[in-house]
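> Take this sequence and fold it.
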Amino acid sequence: MARLVSFGARMSRSTRRLIILLALVSTLMFYLHQSKKSDLEYEPDYEVPDFAAIHGKQVSELSDSSDSFESFSEIRSMLLKSPVVIFSKSYCPHSKFVKTLLSDRYKMDPPPLIKELDHDSHGQALQDALETITGRRTVPNVFVGGKSLGGGDEMRLLHGQNNLETAFQTGAGKRFTITKVTDH
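The predicted model follows:
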């Protein structure tokens, strides 16, 4: 300990300040990286298939552009980022119903990722890929744990039968929580 004190005493004041500053910056960078990592990287405990590999032969039939193939990867990426993903169109009344139902009547952690297809330059290609994946072209298309649970009618039915919470919790994995908000 005496050696450490004598070593510190021999350093100039500016050198000590620089060392302290570097230590603070290193610590700050570590915490910022951890915070960013936890916000952006949800590690799912459910399986999301590689849609592009599964539907590879059908992709070329969807469109002459390369957007279709990339759409499968983009959809898979979204499903890996969040346990609940809602493909929607901002003007669609059924989409509005589902988004309102889920936001007003349920608390979800993490919150659902909402993809407004009409606000995305690749919205048409994404919708084509969703039809290939699920057989459903309409919106909303609600995915839980990487699988489509349906659209407005299915969400209305699950909610009406008090099964929505269970269906979401079962499909979305252990790191996801959903609770029904009680009426006041």
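> Could you use CA atoms for every contact and neighbour count after this?
Fine.
> Which residue, neighbours along the chain excluded, lies closest to K115?
F87 (4.9 Å; Cα to Cα, 6 or more residues apart in numbering).
> need the contact list for that neighbour.
Neighbour list for F87: I114, K115, E116, L117, V139, P140, N141, V142 [criterion: Cα atoms under 8 Å, 6 or more residues apart in numbering].
> need the contact list for the last one.
Yep, that's V142 we're talking about. So V142 contacts V84, V85, I86, F87, S148, L149, G150, G151 (Cα under 8 Å, 6+ apart).
> ok, the last one touching R137?
By that I understand G151. No - contact between G151 and R137 fails when scored by Cα atoms under 8 Å: they sit 10.2 Å apart.
> Between those two, point out the one with more neighbours.
G151 (21 against 14; other Cα atoms under 10 Å).
> show me the contacts for that one.
Contacts of G151 by Cα under 8 Å, 6+ apart are H94, V98, T138, V139, P140, N141, V142.
> and what of P83?
Residues counted as contacts of P83 (Cα under 8 Å, 6+ apart) are P44, P110, P112, F143, V144, G145, G146, A172, G173, F176.
> What distance do you get for it to A52?
Plainly put, P83 is 20 Å away from A52 if you go by Cα to Cα, to the nearest Å.
> So which of the contacts of V142 wins on neighbours?
V84 (26 neighbours).
> Check which element follows the helix or strand that contains Y31 along the chain.
Element membership for Y31, per DSSP states H and E: helix 13-40. Using DSSP H and E, the next helix or strand after helix 13-40 towards the C-terminus is helix 51-54.
> buried set for that following helix?
By neighbour count with 16 or more other Cα atoms under 10 Å, helix 51-54 contains the buried residues F51, A52.
> How about residues contacting whatever helix or strand comes next after it?
Downstream of helix 51-54, the first helix or strand assigned by DSSP H and E is helix 56-62. Applying Cα under 8 Å, 6+ apart, the contact partners of helix 56-62 are A52, S68, F69, D128, A129, T132.
> how about this one, so we can line them up?
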Amino acid sequence: MGLSRRQLRLLMVSGFSLFLMYIMYSSKGDNPSSLSDSRESANSIISANPNAKIDEAINNKISKLYQQEQAEKAAEEKAAVDAAAGIKVTEEIDAIEEDFDPVKELMQIRALAPMIVFSKSYCPYSKRLKKLLTEHYEITPSFFPVELDKHKHGKLLQEHLAKISGRATVPNVLIGTSNESKGGCDDFLNLHESGKLATMLNEWGNKKLSVKRLETPSNV
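Predicted coordinates:
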């Protein structure tokens, strides 16, 4: 069984003490050449007060080791607290996600408008599609955009959309009661350029959506 950290430190202090005592007392010499040398050595040792110096050195060493031990203990306690906090946050997130029902959420979103554009606020293709629909078409009722990057459960909702609509990317447009994706930015741009987008939107809306193309120059 190995020595504990405290036992190792005590062993170090003991060894350090013995080393200092050896250094302090070895200066006496085993064979003094004269009585005067012996007296001078004795006086030197007495005046140096070796016991006090050894005690001071030992106390300083013990103090440094204690401070180091306290610092390491505080760091270990902080790491344990941080780990516990991280576990708690993860558990709370998991609990929230377990309560989220993407099927129910999608049904509630679809009830808001016949045409839903699932988008992300930073996505350039999403921005381009929303600009196309807004500036070149009169859609009644207006399409409803859902910014997945700002939705509380956007990641889970997008995963569910990928399964039921066949499209995992954004923008992703759902119209009417069908769960099939009507396309992304490029699909809508192609229909727009061919002059068929308004017709297709009305057909997909099944009389629940009224779409007219505005007579404006196309610069999309």
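> Please identify which pair of the contacts of helix 56-62 of structure 1 lies farthest apart.
The two members of the contacts of helix 56-62 of structure 1 with the most space between them (Cα to Cα) are A52 and D128, at 12.7 Å.
> quick revisit: of all the contacts of V142 of structure 1, which comes closest to V181 of structure 1?
Nearest to V181 of structure 1, judged by Cα to Cα, of those is V84 at 17.6 Å.
> OK, contacts around the closest one?
P111, P112, L113, V142, F143, V144, G145, G146, A172.
> ok, the residue mapped onto the third one from structure 2 - contacts?
Taking TM-score structural alignment, L113 of structure 1 has F144 as its aligned residue in structure 2. With contacts taken as Cα under 8 Å, 6+ apart, F144 of structure 2 has the following neighbours: L112, A113, M115, I116, V117.
> What distance do you get for F144 of structure 2 to P102 of structure 2?
Noted for F144 of structure 2: a distance of 18 Å to P102 of structure 2, by Cα to Cα.
> Ok, S26 of structure 2 next?
83 Å.
> more neighbours, the two?
Shown here are S26 of structure 2 and P102; by other Cα under 10 Å, P102 has more neighbours (18 against 10).
> got the contact list for the equivalent of the more buried one over in structure 1?
Structural alignment (TM-score structural alignment) places P102 of structure 2 against S71 in structure 1. Contacts for S71 of structure 1 (Cα under 8 Å, 6+ apart) come out as H122, A125, L126, A129.
> Which of these are conserved in structure 2?
Retained in structure 2: A125, L126, A129, out of those (criterion both residues aligned by TM-score structural alignment, their matches' Cα atoms under 8 Å).
> The counterpart of V170 of structure 2 in structure 1 - how many residues pack around it?
For V170 of structure 2, the aligned position in structure 1 is V139, judged by TM-score structural alignment. Per other Cα under 10 Å, the neighbour tally for V139 of structure 1 reads 22.
> Not counting residues beside it along the chain, what's closest to V139 of structure 1?
S88 (5.3 Å).
> repeat for I109 of structure 2
For I109 of structure 2, the closest residue by Cα to Cα, 6+ apart turns out to be I116, at 7.9 Å.
> do the same with S181 of structure 2
Per Cα to Cα, 6+ apart, closest to S181 of structure 2 is S165, 4.9 Å.
> For the one you found, give its distance to E97 of structure 2.
22 Å.
> Next: A52 of structure 2.
Taking Cα to Cα, one finds A52 of structure 2 at 67 Å from E97 of structure 2.
> ok, which stretches of structure 2 are strands?
115-119, 137-140, 144-147, 172-175, 210-213 (DSSP state E).
> Quick one: closest of those strands to D82 of structure 2.
Short answer: strand 144-147, nearest of the strands of structure 2 by Cα to Cα, at 33.0 Å.
> rewinding a little: among the contacts of F87 of structure 1, which one has the most neighbours?
P140 leads the contacts of F87 of structure 1 on contacts (other Cα under 10 Å) with 29 neighbours.
> For K147 of structure 1, see how far away the residue most central in space within structure 1 is.
Nearest residue to the geometric centre of structure 1 (Cα atoms, centre = their mean): S82, 2.5 Å. In this view, S82 of structure 1 and K147 of structure 1 are 12 Å apart by Cα to Cα.
> In structure 1, which residues correspond to stretch 76-86 of structure 2?
Using TM-score structural alignment, stretch 76-86 of structure 2 finds no match anywhere in structure 1.
> I meant to write stretch 35-51 of structure 2 there.
Using TM-score structural alignment, stretch 35-51 of structure 2 pairs with nothing in structure 1.
> and that stretch, which residues are buried?
Quick answer for stretch 35-51 of structure 2 (16+ other Cα under 10 Å): S41, I45, P50.
> Quick check: the gap between the first one and S47 of structure 2.
For S41 of structure 2, the distance to S47 of structure 2 (Cα to Cα) stands at 10 Å.
> Repeat that for S36 of structure 2.
In terms of Cα to Cα, S36 of structure 2 sits 16 Å off from S47 of structure 2.
> Please apply the same query to K182 of structure 2.
From K182 of structure 2 to S47 of structure 2 the distance is 99 Å (Cα to Cα).
> do N202 of structure 2 as well
108 Å.
> Would you state the helices of structure 2 in chain order?
Using DSSP state H, the helices of structure 2 run over residues 5-26, 35-48, 50-99, 102-110, 124-136, 154-165, 185-193, 197-205.
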